[in-house]
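Asker: What would the 3D arrangement of this be:
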Amino acid sequence: MDIFKKKESNVQSYAKNFPVVFSTAKGSWLYTKDGDAYLDFLAGAGSLNYGHNNAIFKMALLEYIDKDGITHGLDMHSEAKAEFLSALQTYIFEPRSLNYKVQFTGPTGTNAVEAAMKLARKVTGRSNIIAFTNGFHGCSYGALAATGNQHHRGGAGMGLSGVTRLPYEGYADIDGLALFETMLCDNSSGLDKPAAVLVETVQGEGGLNAASNEWLQRLAKICKAHDVLLIVDDIQAGCGRTGTFFSFEPSGIQPDIVTLSKSIGGYGLPMAVVLFKPELDQWKPGEHNGTFRGNNHAFVTAAKALETYWADDEFSQHIQQRAEQVTQAIQKALRMYPTMFTCLKGRGLMQGIECQSGEISDKIARECFRLGMVIETAGPDDEVVKFFCPLTISESELEQGLTIFAQAVENIASQYIKKAS
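Answerer: Next comes the predicted model:
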């Protein structure tokens, strides 16, 4: 561990919570160089929806590398890119009656958000963006301006502007959409008419707050009525995490712009895209670019992921079955420990349990790690224990993880009882 302590920046965060040296990984498991096994309920913060070193993807990638396939190609055409675009059209767009152009950005979610915001401003000629309380969209300046978390905003070192924030559904019992619509219709409200609304259907880092279908439909209706573009940030909630490929599918809305990253590459390789309606494709060549917007290795594994898991609804059914397992475990904990927990958060395999305090959630996460499971917390005060296993996890592996969680809760609860007595 000495080399990390001596040479790596203090900015590291996950490493501080899981202070071991990992060496290998497979499926839903991480292994240290000493051979200790940890069940992974973090999954690369949603970048490993299909598990570690997925055998199907690995074989395709190794074959591609072995034949000297293009690795880096800027935004030039390649066979790997063509195969990914074809798979996206066949397995995702056509079955959902979606017609989107695809922009390859720098390979991070925050870069996709930057591109989406820039495009919305360019197309509309307006600068203001609406974002929501507890939203998280990235840590580069534009995306950070739309991010609510003060810890992340504090790292900016300068004022962040160009964004108006509204209450998300359920925030302090305020009807944020009624407020939004009223302000749009009032010439004296002081609200500059926005270019776009940027929203997560489930707020991953913000505490797994999940918008209802009705709320999303109302939001889409308001945006359409006032000629405001709707951007859905599906970077963490997309690629099947909530049970459907896009998190917004159950609501029936069709956003103007969608951002994807994290698991879109399939294998955990860096990749990000912006999807937008064809009439919005008003970029000039190279107007938003990046040296690594052509990760052909990611194109290979991304295409294989779509072909393998999204050709029918079998994978969605698997996710829904595993999600029910998680729901039942959380509901049981809520019944057994009402003084420790408040409610279930999220949906699909993007669920969590809200604790009475960040202290409790932190202790549970640390105890889970001691018992052999990697799990993180989320929310304004890190008060939500976040269940984020690979979507490919088996029923028995998931049960094993939920058992570890239950044991950790029991151990922590006994400490509280002792302290109280």
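
Asker: switch to C-alpha atoms for all contacts and neighbour counts from now on
Answerer: Noted.

Asker: At which residues are the helices of the stretch 1-150 of the chain located?
Answerer: With DSSP state H, counting those that start in this stretch as the criterion, the stretch 1-150 of the chain has helices at 2-7, 14-17, 43-46, 55-66, 79-87, 109-124, 141-145, 150-153.

Asker: buried residues in the fifth one?
Answerer: By that I understand helix 79-87. Ala80, Lys81, Glu83, Phe84, Leu85, Ala87 (16 or more other Cα atoms under 10 Å).

Asker: Which one of the residues you listed is nearest to Leu74?
Answerer: Nearest to Leu74 among the buried residues of helix 79-87 is Lys81, at 11.2 Å by Cα to Cα.

Asker: how much space between that closest one and Lys284?
Answerer: To Lys284, Lys81 is 21 Å away according to Cα to Cα, to the nearest Å.

Asker: CSV for the buried residues of helix 79-87, including distance to Asp256?
Answerer: Output for the buried residues of helix 79-87, formatted as CSV (distance: Cα to Cα, whole Å):
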residue, distance to Asp256
Ala80, 27
Lys81, 23
Glu83, 24
Phe84, 21
Leu85, 19
Ala87, 21
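
Asker: For the comparison step, fold the sequence that follows:
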Amino acid sequence: MSSVTTSATDLDVFDRRESEVRGYVRAFPTVFDRATGSTLVDADGREYLDFFAGAGVLNYGHNNPAFTRALIEYLERDGIIHGLDMATSAKRAFIEAFERFILEPRGLDHKLQFTGPTGANSVEAALKVARQATGRSTVVAFTNAFHGLSMGALAVTGNSHYRSAAGVGLDDVARMPYDGYLGADVDTLDLLEKQLDDPGSGLDLPAAVIVEAVQGEGGINVARVEWLQRLRAITEARGILLILDEIQAGVGRTGRFFAFEHAGIVPDIVTVSKSISGSGLPMSLVLLRPGVDVWKPGQHTGTFRGNNLAFVSARVALETYWADAAFAEAVTAKGELLRTELERIADEHPDLDFVVRGRGLMMGIACDADRTLAGRVSKAAFERGLVIETSGAHDEVLKFLPALTITEDELRRGLAIVRESLAAVRAA
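Answerer: This is a model prediction of the structure:
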């Protein structure tokens, strides 16, 4: 038996055997070994503060003890692990908790569809059912949108880097400018409404419009409340289904369970994934207004749409964090602290024309003056013990996506590392 040990920076086996498609390991080149809360630890024992949260999967932090205990107890009693779409006690308990803590307090009557475990699969299901329910094929999507990388989801995604990998045409999608795309003084919905009402525009009546209330991968672009409200009015008046993609912006990330809640609208379809399981276990679902649920049994299926371990931790997350308003209020308060500090950083570097944008604990600081800056700051921050990624069409946005359970001290410590990293990059 070999006694050879390798360090956290030894990535030889990954370089030798793992596909070139791997991405995050290139930005964060170490072998992570364990984690708790907002702290990652690599195989050499070095600690990193996490401002990445698994790209929004770990809203409640790593190895949250409330979820770990429940999962261990479930495993020890031989609870059902794999259930397809059969009824299980774990699924029933989750549905009941989701009704009680999420749907009923918000006056939502949506039904739940459990899809394959990725966010992209929930988008695929949403697009399919929208087309079935309306009998139409066109879907309107927006500039800088990100909805996943399977073929249907990719068709409504904007980024050319991802779209170029498809190898085939990505059809039946009309692209419209997102709020703010043409500047703060232009309401981009004027174009959509004009085209919908002009029989010469070439835009056929769509089955659906799909939108993110806050674009994550697209650069932390926030749709104004008034814009979302007008979009809902435009679609409702014309019988167009409105799909809200809440995969990254949902589950408390913006200070409300759903990001669309800030606008007071009710979508026809909602896609949810990433942090819905709470624990990081794969889980994805689609919320459907009853009239939209036109599926016939088995029309959208999948071997792993019944992840019962995820149902267990998801239920506990709802019971622990969403029984009252305290958690959401704490997220809002930490979001205000984060925004204040980012605006101070922007003020400290007026020559860079930084733009701070976001909502809650989904924030970004963008630098169009030097689109390489965010990436260089991310790299310098990693060297100093902070994991933070970039987003935007040019990776020009330093993206802040910490766990919602992060402490104020941890938040300030991470911001100090960002300041130090920015200063080091500028001095280099």
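
Asker: TM between them?
Answerer: TM-score for the superposed chains, counting by TM-score structural alignment, normalised by the length of structure 1: 0.98, backed by 415 aligned residues with a Cα RMSD of 0.7 Å.

Asker: now for Arg366 of structure 1: what does it line up with in structure 2?
Answerer: By TM-score structural alignment, Arg366 of structure 1 lines up with Lys379 in structure 2.

Asker: Check Phe248 of structure 1 too.
Answerer: Match for Phe248 of structure 1 (TM-score structural alignment): Phe260.

Asker: Report the central residue of structure 2.
Answerer: Nearest to the mean C-alpha position of structure 2, by Cα atoms, centre = their mean, lies Gln248 at 1.2 Å.

Asker: The residue lying closest to it once chain neighbours are set aside: how many residues sit nearby?
Answerer: By the measure of Cα to Cα, 6 or more residues apart in numbering, the closest residue to Gln248 of structure 2 outside its immediate chain neighbours is Gly56, 5.7 Å from it. Here the number of neighbours of Gly56 of structure 2 (other Cα atoms under 10 Å) works out to 26.

Asker: Trace Gly56 of structure 2 over to structure 1, please.
Answerer: Per TM-score structural alignment, Gly56 of structure 2 is aligned with Gly46.

Asker: doesn't Cys239 make contact with that match?
Answerer: No. In this structure Gly46 of structure 1 lies outside contact range of Cys239 using Cα atoms under 8 Å: 9.1 Å.

Asker: which residues do the two both contact?
Answerer: Ser263 (Cα atoms under 8 Å, 6 or more residues apart in numbering).

Asker: From what I see, the residue nearest to Gln248 of structure 2 and Leu401 are in contact.
Answerer: Yes. Between Gly56 of structure 2 and Leu401 there is a contact at 6.6 Å, judged by Cα under 8 Å.

Asker: Quick one: residues contacting the closest residue to Met76 of structure 1 other than its chain neighbours.
Answerer: Spatially, and ignoring its direct neighbours in sequence, Met76 of structure 1 is nearest to Gly294 (7.5 Å; Cα to Cα, 6+ apart). For Gly294 of structure 1, the contact set (Cα under 8 Å, 6+ apart) comprises His72, Gly73, Leu74, Asp75, Met76, Phe104.

Asker: Would you mind measuring from the equivalent of Lys262 of structure 1 over in structure 2 to Gly54 of structure 2?
Answerer: Residue correspondence to structure 2 (TM-score structural alignment): Lys262 of structure 1 is matched to Lys274. Distance, Lys274 of structure 2 to Gly54 of structure 2, using Cα to Cα: 9 Å.

Asker: that older thread, would you confirm that the match of Phe248 of structure 1 contacts Ile243?
Answerer: No. Phe260 of structure 2 is not in contact with Ile243 according to Cα under 8 Å; the separation is 10.7 Å.

Asker: quick one, which of Lys274 and Gly54 of structure 2 is more surrounded?
Answerer: Lys274 (27 against 17).

Asker: The helix or strand containing the match of Arg366 of structure 1: average distance to aligned residues in structure 1?
Answerer: Here Lys379 of structure 2 sits within helix 373-383, counting by DSSP states H and E. Here the mean offset of helix 373-383 of structure 2 against structure 1 after fitting is 0.6 Å, by mean Cα distance after the TM-score superposition for structure 1.
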